[in-house]
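# dropping a prediction and its sequence here:
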Amino acid sequence: MLKIGITGGIGSGKSIVCRCFQLLGVPVYDSDARAKWVMNYDPELREGLISTFGPETFDAHGQLNRTYLAQKVFHDKEELTKLNALVHPQVRQDFHQWLEAHSTAPYILKEAALMFESNAYTQVDHVLTVSAPVALRQRRTLSRDPHRTAQDIEAIMHKQLSEEERLERSQFVLYNDDQQLVLPQVVKLHKAFLTLATEQAATT
């Protein structure tokens, strides 16, 4: 099975692009959503999170206290490293189980905002970046997340790779810049990925 990673900076429109691929029947693994699920429901991980970050990591209803955890790790590199060391192995395991459930698909997409930063790119064959200008991404995020400030968004962007480096490390790019139509690009990439999947299958 061909595995395509899909990434992009905050506000690039990854989710919309993924939805287009899903409409074409392509399975999409949402790393961020699955990480939240695993953190909530994996007993071993829950125990590790509580042991490392305290009982406040989960609220009175037993659900992940994302605000508390974000405050703990956002400005503390050492704490963030601890969190990643706990979460990433469990998400990798979850991804492998998900792959088994979708083993008949010609190819799948793995969506991850921090594809390169988290080394998730090592689990896929190629990476597709959804690209958009920084100013446009900022406007989209402010419109989508009114609780965030411009400073919040800048801080998040600062923790992500630059657009230039992300594009340099990717094999494919889709421009969601409000200048080019997204759907024709998705269809073109879909055909290219199906061809790659066929070629891969022929050599295994």
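Nice, thanks for sending it over.

# when you work out contacts or count neighbours from here on, use the C-alpha atoms and nothing else.
Will do.

# name the residues that touch the longest helix belonging to the chain?
As assigned by DSSP state H, the longest helix anywhere in the chain is helix 77-101. Outside helix 77-101, the residues within contact range by C-alpha atoms under 8 Å, 6 or more residues apart in numbering are 29, 31, 34-35, 38-39, 45, 48-49, 52, 72-74.

# check the offset of stretch 180-197 from the chain's centre.
Per C-alpha atoms, centre = their mean, to the nearest Å, the displacement of stretch 180-197 from the mean C-alpha position of its chain is 19 Å.

# who touches that stretch?
1-2, 17, 20-21, 106-107, 174-176.

# this is the comparison structure:
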Amino acid sequence: MTHNLIPFIGVTGGIGSGKSMICRIFSCLGIPIFEADKEAKIILNENEIVKKSIKELLGNQAYKENEVYNPTWVRAKIKEDPRLIAAINSIVHPAVRQKAIEWQLSQKNKPFLIYESALLHSENKPELINKLIVIKADKADRIKRINMRDSLHPTDIKTIMEVQPSEETYLKQVDYIIKNSNNDLIWPQVEKIYKSITGLT
């Protein structure tokens, strides 16, 4: 990695763990956020090379008639064959990481940057990630948050959780853990990590 690049700190955790809330706190502390999962959705809909590769992998039904990505149909395919998730990631992730590098190069005068992604863990993190923060939350709390936020069918929630990394995988060789179950106070945890990374402690 080029030495003058501002370091990337990964923030990860399963669906409903509270990644967006944690990132909002970092943002309040002046840290820019690269939302990898949102960038992936844009790429899936706008990058013609990626779209072509996805169609070749899954078929034209991966996109609706208006050429918008069809996540419900794709989730059903993944449920039939979980190996597809790795193949999809191999198509999308390189494009996301290229966007991340371009964004990283554009940032100035910040102590660090946040790279938010639900699928990130120690075994697959790209070289651009310097340290890794994992958000840990009870499954029941996660499901409750998902139900409040999204209009997903319980089967879809179950499918998403099944294809995401296990808690054991998330927690392996991480630098920081934020506990975000029902009664956990998250701001002090984020502030402590911020001070640790910036050398203020």
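The structure has been received and is ready for your questions. As the structure is a prediction and not an experimental result, all values here were calculated from the model.

# TM-score, when you put one on top of the other?
Comparing the two superposed chains by TM-score structural alignment, normalised by the length of the second structure, the resulting TM-score equals 0.85, with 195 aligned residues with a C-alpha RMSD of 2.3 Å.

# circling back: drop anything exposed from the contacts of helix 77-101 of the first structure.
Restricting these to buried positions leaves 29, 31, 35, 38-39, 45, 49, 72-73, with burial counted as 16 or more other C-alpha atoms under 10 Å.

# of the contacts of stretch 180-197 of the first structure - the most surrounded one?
Neighbour counts for the contacts of stretch 180-197 of the first structure (other C-alpha atoms under 10 Å) peak at Asn176, which has 23 neighbours.

# that one and Ile16 touch, don't they?
No. Distance between Asn176 of the first structure and Ile16: 9.6 Å, which falls outside the contact criterion (C-alpha atoms under 8 Å).

# the longest helix of the first structure vs the second structure, mean deviation?
Its match in the second structure and helix 77-101 of the first structure itself, once the structures are fitted together, sit a mean 1.7 Å apart by mean C-alpha distance after the TM-score superposition for the first structure.

# which residues touch whichever helix or strand comes after that helix?
Sequence-wise, the next helix or strand downstream of helix 77-101 of the first structure (DSSP states H and E) is strand 107-111. Identification of contacts with strand 107-111 of the first structure by C-alpha under 8 Å, 6+ apart yields 1-7, 14, 18, 26-32, 124, 193-194, 197.

# of these, which belong to strands?
In strands, defined here by DSSP state E, the members of those are 2-7, 28-30.

# relative to Glu56 of the first structure, which of those is nearest.
Of all these, Asp30 has the smallest distance to Glu56 of the first structure: 26.0 Å, by C-alpha to C-alpha.

# how about that closest one: what's its closest non-neighbour residue?
In this structure, Asp30 of the first structure finds its nearest non-sequential neighbour in Glu111, 5.0 Å apart by C-alpha to C-alpha, 6 or more residues apart in numbering.

# coming back round to it: so which of the buried ones among the contacts of helix 77-101 of the first structure sit within strands?
Tyr29.

# what's the most distant pair in the buried ones among the contacts of helix 77-101 of the first structure?
Put simply, by C-alpha to C-alpha the two of those set farthest apart are Tyr29 and Lys72, 26.9 Å from each other.

# quick one: contacts for Lys179 of the second structure?
135-137, 186.

# now with 10 Å?
Taking C-alpha atoms under 10 Å, 6 or more residues apart in numbering as the contact definition, Lys179 of the second structure lies against 17-18, 134-138, 185-186, 189.

# same thing with Ala40 of the second structure?
If you count contacts by C-alpha under 10 Å, 6+ apart, Ala40 of the second structure has them with 46-47, 89, 92-93, 95-97, 99, 117.

# let's see it at 8 Å
92-93, 96.

# cool, Ile22 of the second structure as well?
186-187, 190.

# mind listing what's buried along stretch 64-78 of the second structure?
Counting neighbours by 16+ other C-alpha under 10 Å, the buried set in stretch 64-78 of the second structure is 69-70, 74-75, 77-78.

# rewinding a little: quick check on the contacts of Ile22 of the second structure: which are buried?
Of all the contacts of Ile22 of the second structure considered here, the ones buried according to neighbour count by 16+ other C-alpha under 10 Å are 186, 190.

# dump the contacts of Ile22 of the second structure into CSV; add secondary structure as well.
Converted to CSV, the contacts of Ile22 of the second structure look like this (DSSP: H, G, I helix; E, B strand; the rest coil):
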residue, secondary structure
Ile186, coil
Trp187, helix
Val190, helix
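
# can you tell me how far the aligned residue in the first structure for Leu152 of the second structure is from Phe58 of the first structure?
In the first structure, the position corresponding to Leu152 of the second structure is occupied by His147, as judged by TM-score structural alignment. Look at His147 of the first structure and Phe58 of the first structure: by C-alpha to C-alpha, to the nearest Å, they are 22 Å apart.
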